[in-house]
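Trainee: Prediction below, plus the sequence it came from.
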Amino acid sequence: MAQTFEQTEETRRGRPNIMESASVFTENPTHQRGILTKPITAKPTRATIGPTGEQHSARERRVTLENRHGFPIVEDDIFWSRELEDALPKGFSEVEADAWMDRTRKSQVTSMHWATWRTCGQGKNKYVRLTDGSTVCARYRHPFTLQIQDQILSDPEWSSWAAWAVNTETHVFNVKSDTCTSFVLPKGELYSYYLGRLLGIDHVPPVVLAVVNGTAPLWLRVGPLLPQMQWEQGVLVALIRWIDGLQRGKMPVPLLEGEVSGQDRRLLAMGELQLQELVQWSDLIILDYITANSDRVASNQDAADLNNDPVQMRKYIHNLQKSQHNGAIWLIDNESGLIDGYMLLKERKNGGRFTRFHRTMLEKMCLFRRSTVKRVEELYSLGTGAAEFLLRTVADHEPLAGLLPAVPPRIHLDRTLADRIAHVYNRIRHCMLANMSSMY
């Protein structure tokens, strides 16, 4: 399936909707057009990137897999059924998320508690309660220290990037101490949330930025406590909505065993809740691939690879939580996505390994939410403009986004984001063509 990941001019210009062309061509590994296959007759309506609304049109559909009770599982060979999408536990709509952000910015912190592994992680993070009774995780990363491998420091390209960081006074990298500092990680958390939002994935907790200031309205009640909490004035923190009633989650067995596709007979033996979990994982895989998140599934893959121990993949997945109430999967702690994730891909020692981890997971899924595919198509059509669109979306919604340093040029955000969106687009296209070949 190398053709799925071949980088072509598709990342630099818009293409038609995956399912909109009058006919579909089979691609060879060099992306040259091959044999013309029969056209797809059922076409989904085109969606625009914006507030998630009703995703289903009145068009006819073709149910291609249903269980013995007549419950539809797959339609048009590569899409989860309308019934499964409608039955998914709901996350935060954009309206709900925006309302929460507005309330949080206008609220006051009434208490701060040290973080634990069960509440907001480690380090100087805090579990914070607001005047309306809601709680947030305050992610504090100053001065976050990440030791840089010797081979990275010896890389001329990394040295030039480090010099840029120091010269522009962003304090992202300190050559003398060989450390990365705090601003990269809040940016990854923020950007990952808004990318998930653009994809219509509503189970990423909303996030807002705040500046630590003991005399500002937000912190006024706890101002005297800030030194005791080892927080410094003027530091930028990410406030992330806390979700109650969560427990750790594992990877579904079908994904451990191999690819999940529209022809997978294992789906027939699954209950509705098991199927809903797989539907949510199809979104997880797409988001984590595009953001190159290194601290969720890739964390388990890393442990399995380093220890030559496949059992690691059957353990709890890092930064994945499952609701005890309705089975919703929440993708938490996304600070290792996008900026930090893209930096890791450029690393000489581990970049290739994590590229392989992400690719392995993307190749495990050949079933997708129709609504997610529409969003991928729209982002893909923007080409390298997808990065500008993401940055503009963040700036429009987050008043403090301007306090974040510029994106390090070393990661080539526009090209890297466009390429990874294109990889997902091509994966969907590959699955479509593979299922078509079994039909005719």
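Mentor: Great, that's in hand.
Trainee: From here on, just use CA atoms for contacts and neighbour counts.
Mentor: Fine.
Trainee: Assign a three-state SS to the residue positioned nearest the centre of the chain, would you?
Mentor: Compute the mean C-alpha point of the chain, and by CA atoms, centre = their mean the closest residue is Leu287, 3.1 Å away. For Leu287, the assignment made with DSSP: H, G, I helix; E, B strand; the rest coil gives helix.
Trainee: Let me see the contact set for Val136.
Mentor: For Val136, the contacting residues are 127-130, 239-242, by CA atoms under 8 Å, 6 or more residues apart in numbering.
Trainee: which of these has the most neighbours?
Mentor: Leu239 (28 neighbours; other CA atoms under 10 Å).
Trainee: The nearest residue to it once chain neighbours are set aside in helix, strand or coil?
Mentor: Nearest residue to Leu239 in three dimensions, chain neighbours excluded: Ala138, at 4.6 Å (CA to CA, 6 or more residues apart in numbering). At Ala138, secondary structure determined by three-state DSSP is strand.
Trainee: ok, back up a step: just the element for the nearest residue to the residue nearest to the centre of the chain once chain neighbours are set aside, please.
Mentor: Nearest residue to Leu287, sequence neighbours excluded (CA to CA, 6+ apart): Gly196, at 6.5 Å. Assigned by DSSP states H and E, Gly196 falls within helix 184-198.
Trainee: now the helix or strand following that helix: how far from the chain's centre is it?
Mentor: Moving toward the C-terminus from helix 184-198, the next helix or strand (DSSP H and E) is strand 207-211. Taking CA atoms, centre = their mean, to the nearest Å, one finds strand 207-211 lying 19 Å from the centre of the chain it belongs to.
Trainee: before we go on, here's another structure to hold up against the first:
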Amino acid sequence: MRAEWLSFFLALLGRVSPCIPSPRANRTESWSCSLSCAPSVSTLDPYRVKEVVRVKRRVGASVKTLAVARQWSEWRERVGGVRVVRLEAGCGRNSNRLATLEDGSRACVRYGVDQDQVLGETLCFHLAMLLGIPNVPPLALTKPDPSSQQWSAVRDSIEALRWSPDAIVSLTQWVPNATRVSIPAQLRKHMGAGVRPVSHVPWTSENMTSGDLSELMQWTDLILFDYLTANFDRVANHLFNLQWDRRAMDRATNNLLRTTEGHLVFIDNEAGLVHGYRVLDRWEHFHKALLNSTCVFRGLTVQRLMELKRSRSAAQCLRQVYRAREPLAQELGFLSEAQLVTLQNRVDMLCGHVQQCSTGT
């Protein structure tokens, strides 16, 4: 399982390069948001942080994207058909369980307090796939029906948990041997400092190791992703806690793990999108403070965001891939029209921030 997760991650992450794109970066080819026509991966030539770079397409990276799509489909197909043979405590909330499958692999079963949490978790995964962010574990939806072949072996456990057989639950890939992680000091000291002109960005490829740069890009992907989804149950929560705990930023980050290979894993995204948008007014100050802490980004993430802005297609693409990949999508539901407007607005705001970084204004 560990090897499988590493293969999945490396295939999608590809080569990491920092990016502060010019306004021309949004003039990329249009791409279909359908599963069969996934956007090509683009990478950026190495550069000094002060410089503006051009996006270049690479066939090899596109092949990697298709490989990841196949791996994701294979994992989903296996999980959808294999029997659950054991349920035990784990995976956060008491209502969740760590499942052992018949083939020996494991998965987190997330039984939300309400279906909005399951919907938020699910949509966050599909949005991460759209953006080419590989840090969110693969996910599939199912129903824990003890009369079905998949769940019959754990009937007693389901009844003891009082799970409804009609509830929709998410199965997410278990990441073994992962540890908790704190915000890097280099990034932490800039959180909330405001937008910095390019010439003042303190991080350059010259003074960072490849490992340091890779981790920084993952952290800035996390900041962009949590801003887009308005997920308050991760780094934003630490900023909130500074009101009474001055060491809050030093503590392990909520819902974030690091694998033994050093890759960050964004887990428990159920606060994103649905609930996050519902309480946005209360948390927006913290989301903006985190976003304003960085002007260094991964090239692929920026390119995808710019295309969603140019085409005005964030809602359309998310709906399309979600319904194409999830047979239970119609029953679980989708975002409201107001929430879809919020999603596109936040895509626009992220692109505005990136462009502001590139001009130094």
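Mentor: Yes, it's here. Keep in mind that what you see is a predicted model, and the values were worked out from it rather than measured.
Trainee: a markdown table for the contacts of Val136 of the first structure, including distance to Asp202 of the first structure?
Mentor: Output for the contacts of Val136 of the first structure, formatted as a markdown table (distance: CA to CA, whole Å):
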| residue | distance to Asp202 of the first structure |
| --- | --- |
| Tyr127 | 22 |
| Val128 | 23 |
| Arg129 | 23 |
| Leu130 | 23 |
| Leu239 | 17 |
| Ile240 | 14 |
| Arg241 | 13 |
| Trp242 | 14 |
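Trainee: how do the residues you listed look in the second structure, which are kept?
Mentor: Retained in the second structure by both residues aligned by TM-score structural alignment, their matches' CA atoms under 8 Å are the following of these: 127-130, 239-242.
Trainee: Okay, and which of those residues map to helices?
Mentor: Counting by DSSP state H, these place none of their members in helices.
Trainee: and those, which of them are in strands?
Mentor: Those of these mapping onto strands are 127-130, 239-241, per DSSP state E.
Trainee: can you give me the helices in the stretch 201-350 of the second structure?
Mentor: Under the criterion DSSP state H, counting those that start in this stretch, helices of the stretch 201-350 of the second structure are mapped to 210-229, 235-241, 274-278, 280-291, 299-311, 314-325, 329-332, 337-359.
Trainee: Enumerate every residue touching the residue nearest to Leu287 of the first structure.
Mentor: The contact partners of Gly196 of the first structure, by CA under 8 Å, 6+ apart, come to 202, 204, 287.
Trainee: What does it correspond to in the second structure?
Mentor: For Gly196 of the first structure, the aligned residue in the second structure is Ala128 (criterion: TM-score structural alignment).
Trainee: Quick check: the gap between its match and Asn207 of the second structure.
Mentor: Using CA to CA, to the nearest Å, Ala128 of the second structure is found at 29 Å from Asn207 of the second structure.
Trainee: counterpart of stretch 219-237 of the second structure in the first structure, which residues?
Mentor: Aligned by TM-score structural alignment, stretch 219-237 of the second structure falls on residues 281-299 of the first structure.
Trainee: how far does that stretch stretch from start to finish?
Mentor: Stretch 281-299 of the first structure end-to-end distance (CA to CA) = 16 Å.
Trainee: what does stretch 237-254 of the first structure give?
Mentor: Stretch 237-254 of the first structure: ends 38 Å apart by CA to CA.
Trainee: repeat for stretch 104-123 of the first structure
Mentor: The straight-line separation of the ends of stretch 104-123 of the first structure (CA to CA) is 23 Å.
Trainee: Could you find the closest non-adjacent residue to Arg323 of the second structure?
Mentor: What sits nearest to Arg323 of the second structure in space, not counting adjacent residues and going by CA to CA, 6+ apart, is Ala329, at 5.5 Å.
Trainee: now Pro252 of the first structure
Mentor: Leaving aside its sequence neighbours, Pro252 of the first structure sits nearest to Leu278 (CA to CA, 6+ apart; 7.0 Å).
Trainee: Over to Ser261 of the first structure?
Mentor: Nearest to Ser261 of the first structure is Cys366, by CA to CA, 6+ apart, at 4.5 Å.
Trainee: Now do the same for that neighbour: its match in the second structure.
Mentor: Counting by TM-score structural alignment, the partner of Cys366 of the first structure is Cys295.
Trainee: Its match and Arg162 of the second structure: what is the separation?
Mentor: Cys295 of the second structure is 48 Å from Arg162 of the second structure, by CA to CA.
Trainee: Asp250 of the second structure now?
Mentor: 38 Å.
Trainee: In terms of neighbours, single out the busier of these two.
Mentor: Under the neighbour definition other CA under 10 Å, Asp250 of the second structure and Arg162 were set side by side, and Asp250 has more, 14 against 10.
Trainee: ok, back up a step: looking at the contacts of Val136 of the first structure, which one is closest to Arg103 of the first structure?
Mentor: Leu130 (9.8 Å; CA to CA).
Trainee: who's in contact with the aligned partner of Leu101 of the second structure in the first structure?
Mentor: Alignment note (TM-score structural alignment): Leu101 of the second structure maps to Leu130 of the first structure. By CA under 8 Å, 6+ apart, the contact list for Leu130 of the first structure reads 104, 107-111, 136.
Trainee: among the residues you listed, which two are most distant?
Mentor: Thr104 and Ser111, at 14.1 Å, using CA to CA across these.
Trainee: I appreciate the help and will end here.
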